[in-house]
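S.K.: the sequence and its predicted three-dimensional model are supplied below.
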Amino acid sequence: MKYVDEFRDADIAKRIASEIARLSGGQALKLMEVCGGHTHTIYKHGIEDVLPRNIDLVHGPGCPVCVLPMGRIDDAIAIARMDDIIFTTFGDMMRVPGSHGSLLDVKAEGADVRFVYSPLDAFKLARQHPERQVVFFAIGFETTAPSTAVTLLRARAEGIKNFSVFCNHVTIVPAIKAILDSPDLRLDGFVGPGHVSMVIGMRPYHFIAHGHHKPVVISGFEPLDIIQAVYMIVKQLSEGRSEVENQYKRVVRPEGNVKALEAMARTMELRPFFEWRGLGFITHSALKLRPEFADWDAELRFEVPGLRVADPKACQCGEVLKGVIKPWECKVFGTSCTPETPIGTCMVSPEGACAAYFNYGRFSMAAERTQLNVLPLTP
């Protein structure tokens, strides 16, 4: 297929869904889409209503903003409040609540907080303002880590010392392992993340298929991509197989992006442990700067609180991130917690499951969905 509308053909979707129903034989199957981008496609295009009702899609910890614990937000705010700091971040981090407000609140108080589209934008600011320290709030899975790595290499090559990185990059595989080890969730297969896999390739997921005997299908982000990925998972299950397959062959290579992985290896290394919202501390699940890049490490350059902060008791982001509940099952969803007044990160981020459901499906509760037939795929 060459054009976007071909990936949204409702007739093809119906035919694939019928084949999924035939292969599954009515057996209840619970599949996790790991990536927040997949979650938004599922809600936006009504894929849950296209698939047979025995197929249950649950949402995993694939939103990098959502999994960041509140203590790290507080650390970022502490840096942003320091004198002569230009604190830069992606736009979706501006409204993420810490224990005492957000970066947007700090900006309103007078701190110089700016949103950027890439770490290279922050690096450009450091060139333009040599008299000030410019800090980049680096977040994301392996998808965004290479751009941070390339920027660090450039900063060292040019000798720019007023630029530093507050590194919060996380890795996807330990999070999936934590999900698989969770006693309160049974899964039959995984819709693997597309953008992360573009960087890391297919090999890191083999432990899921071979060790845990769960099918994994790496998927693209259009509606037919996801429906085909579900079909491929169900086909594996019907044939008694558990393998790692690649539906997103037009983008993902089996070996990943070797150049990106090399840049990450030159600039970053694994942390001994890191706290994830909803999942607790997971060993070797996040990245920090290597010792040779200490001059560009904001955690070493500035004093940060480094405290663990509990989430608000009313927020159930942790359960949503683990796939234990759906967003609308949270007791504050759509009432006290909305995109305008978020309590948890899942309602803030464009990739958060709560934001996706609020924007595209908050008027369609479970009882209503069981009465629906196939919905159109085009928005």
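M.R.: Received, thanks. Numbers count the residues shown, from 1 in each chain.
S.K.: from here on, contacts and neighbour counts on C-alpha atoms
M.R.: Noted.
S.K.: tell me where the stretch 151-300 of the chain has strands.
M.R.: For the stretch 151-300 of the chain, the strands defined by DSSP state E, counting those that start in this stretch cover 163-169, 189-192, 216-218, 244-246, 268-270, 273-276, 280-283, 287-289.
S.K.: and the last one, what does it pack against?
M.R.: The elements that strand 287-289 packs onto, with contact taken as 3 or more CA pairs under 8 Å, 6 or more residues apart in numbering; DSSP states H and E, are strand 163-169, strand 268-270.
S.K.: could you measure from the residue nearest to the spatial centre of the chain over to Met232?
M.R.: Compute the mean C-alpha point of the chain, and by CA atoms, centre = their mean the closest residue is Cys63, 2.2 Å away. In this view, Cys63 and Met232 are 24 Å apart by CA to CA, to the nearest Å.
S.K.: dump the strands of the stretch 151-300 of the chain to a markdown table, plus mean neighbour count and distance to Asp74.
M.R.: Formatted as a markdown table, these follow (neighbours: other CA atoms under 10 Å; distance: least, CA to CA, whole Å):
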| stretch | mean neighbour count | distance to Asp74 |
| --- | --- | --- |
| strand 163-169 | 25 | 12 |
| strand 189-192 | 28 | 31 |
| strand 216-218 | 29 | 34 |
| strand 244-246 | 23 | 38 |
| strand 268-270 | 19 | 22 |
| strand 273-276 | 18 | 14 |
| strand 280-283 | 15 | 17 |
| strand 287-289 | 23 | 18 |
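S.K.: take the one below as the second:
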Amino acid sequence: MKFASEFRDPTLAKSLIAAISAQADRLGARRERPVHIMEICGGHTHAIFRYGLDKLVHEGIEFIHGPGCPVCVLPMSRVDECIAIAERPEVIFTTFGDAMRVPGTRGSLLQAKARGADIRMVYSPLDALELARRNPGREVVFFGLGFETTTPSTALSIQQAAREDLRNFSVFCNHITVPEPIRALLGDPDMMLDGFIGPGHVSMVIGTHPYDFIPRDYGKPIVVAGFEPTDLLQSVLMVLTQIAEGRAEVENQYARVVPEHGNPASLAAIADVYERRPSFEWRGLGEIDASGLRIRETYAAFDAERRFGVGYGAGRAPQPEPEGCACGAVMTGRIKPTACPQFGRGCTPEMPLGALMVSSEGACAAYWQYGGARGLAAE
């Protein structure tokens, strides 16, 4: 398969693994612990386990799984607000499929649908726009969720609704941004991170310069990476090389897709439609300043928060996790999923207790699917 097989070449992978081992051996002679490299994106977490890279790389390297899944970091209170909107009889509530099973304090959207709420899975906000055109007597709400990757498509849909004056369409905006939680993690004195593998899809939109603060302020290297096995192996080698040479820079391994300054059309749509929230609650991380987006006053007619009186109070206390759930500790890299007391017991893909087991990019789902963790959980 052209343009994929090239990045799965076993000969190239073996040479990269050998180079990583040699570099790790050199570093190991002057280190007391493994090199901790955090992959920020949940897609990278799944790729690492899908291809067994965690087992192939040198034992002196440890992957730390970051909060790189927007579904995983969605606070339970926002799920509750989704359900409150969806249960209104005039509403058709639309959402991406991976958000359907995320638990809130009142259950999930899927459970609300089973109770009678009109909740529909869509593949794009354009599907929600079409539902609004076909159902002029109903209020169609799209659950705007995701990092910078999905933010432009929601913005463009709001712009299209404004052009059509489609007043029965609105967006419940929960879009969040990647750089701010990285800063929060780096500000935690208990986090022992040596470098980062940066998100490829997010960077395709925002470019590489939003990460400049990582080497400048914290002296840590970051390499924006693709999602194939040789992409990730090369990125690990690039991080190790920076550490060995005493450098800390932003490097772009995924230059075939990620432009230095991002996508101008996407960035223009984002700037037109959204503004920063003072802060936003992240599941497992609490409130993070300026990490969330809200719809500007110009497009207030399409803001579900204003339309349905759903408020978001900055500085409010985060909802506690369910008893025994360690999603927060897993998302911040403090523990591995298998160290959670509920993993594979009270929390499984069939009956998830935490969001990390639900999402297709969640660390717990990766361990369950690829990590041989079912046997571990049963022990």
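M.R.: That came through, no problem. This one's a predicted model, so the numbers in the text were calculated from it and none came from an experiment.
S.K.: before we move on, the earlier item: quick check, the residue nearest to the centre of the first structure in contact with Gly36.
M.R.: Yes. Contact criterion CA atoms under 8 Å: Cys63 of the first structure and Gly36 qualify, at 5.0 Å.
S.K.: skipping adjacent residues, who's closest to the residue sitting furthest away from the middle of the first structure in space?
M.R.: Going by CA atoms, centre = their mean, the residue of the first structure most distant from its centre is Glu131, 35.1 Å out. Spatial nearest neighbour of Glu131 of the first structure, chain neighbours left out: Asn162 (7.8 Å); criterion: CA to CA, 6 or more residues apart in numbering.
S.K.: according to the alignment, stretch 42-59 of the first structure goes to what range in the second structure?
M.R.: Per TM-score structural alignment, the counterpart of stretch 42-59 of the first structure in the second structure is residues 48-65.
S.K.: that stretch: which residues count as buried?
M.R.: Judged by neighbour count (16 or more other CA atoms under 10 Å), stretch 48-65 of the second structure contains these buried residues: 48-50, 53-54, 57-58, 60-65.
S.K.: can you get me the start-to-end distance on that stretch?
M.R.: This stretch, stretch 48-65 of the second structure, spans 10 Å end to end (CA to CA).
S.K.: so how far is it off the chain centroid?
M.R.: A distance of 20 Å separates the C-alpha centroid of stretch 48-65 of the second structure from that of its chain, computed with CA atoms, centre = their mean, to the nearest Å.
S.K.: just give me the match in the first structure for Arg306 of the second structure.
M.R.: So, by TM-score structural alignment, Arg306 of the second structure is matched to Leu300.
S.K.: let me fix that: Ile37 of the second structure
M.R.: Checking TM-score structural alignment: Ile37 of the second structure goes with Leu31.
S.K.: just say helix, strand or coil for that match.
M.R.: Here Leu31 of the first structure is strand, with the state taken from DSSP: H, G, I helix; E, B strand; the rest coil.
S.K.: just checking, it touches Gly189?
M.R.: Yes. Counting by CA under 8 Å, Gly189 is a contact partner of Leu31 of the first structure at 4.9 Å.
S.K.: what is in contact with these two at once?
M.R.: Residues touching both Leu31 of the first structure and Gly189 by CA atoms under 8 Å, 6 or more residues apart in numbering: none at all.
S.K.: count of neighbours near the equivalent of Leu224 of the first structure over in the second structure?
M.R.: Alignment note (TM-score structural alignment): Leu224 of the first structure maps to Thr230 of the second structure. Neighbour count of Thr230 of the second structure, defined by other CA atoms under 10 Å: 23.
S.K.: let's verify the residue farthest from the centre of the first structure: helix, strand, or coil?
M.R.: Under three-state DSSP, the three-state class of Glu131 of the first structure is coil.
S.K.: now do the corresponding residue of the second structure for it against Ile119 of the second structure, distance only.
M.R.: Matched by TM-score structural alignment, Glu131 of the first structure corresponds to Gly137 in the second structure. To Ile119 of the second structure, Gly137 of the second structure is 16 Å away according to CA to CA.
S.K.: any chance of the helices and strands packed on strand 287-289 of the first structure in JSON lines, with distance to Val304 of the first structure too?
M.R.: As requested, these are exported to JSON lines (distance: least, CA to CA, whole Å):
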{"stretch": "strand 163-169", "distance to Val304 of the first structure": "10"}
{"stretch": "strand 268-270", "distance to Val304 of the first structure": "20"}
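S.K.: nearest to Asp84 of the first structure, out of those?
M.R.: Closest of these to Asp84 of the first structure is strand 163-169, at 12.3 Å (criterion: CA to CA).
S.K.: in the second structure, what range does that closest one match?
M.R.: Mapping strand 163-169 of the first structure onto the second structure (TM-score structural alignment) gives residues 169-175.
S.K.: what's the average distance for that stretch when superposed on the first structure?
M.R.: For stretch 169-175 of the second structure, the mean deviation from the first structure after alignment is 0.2 Å (mean CA distance after the TM-score superposition for the first structure).
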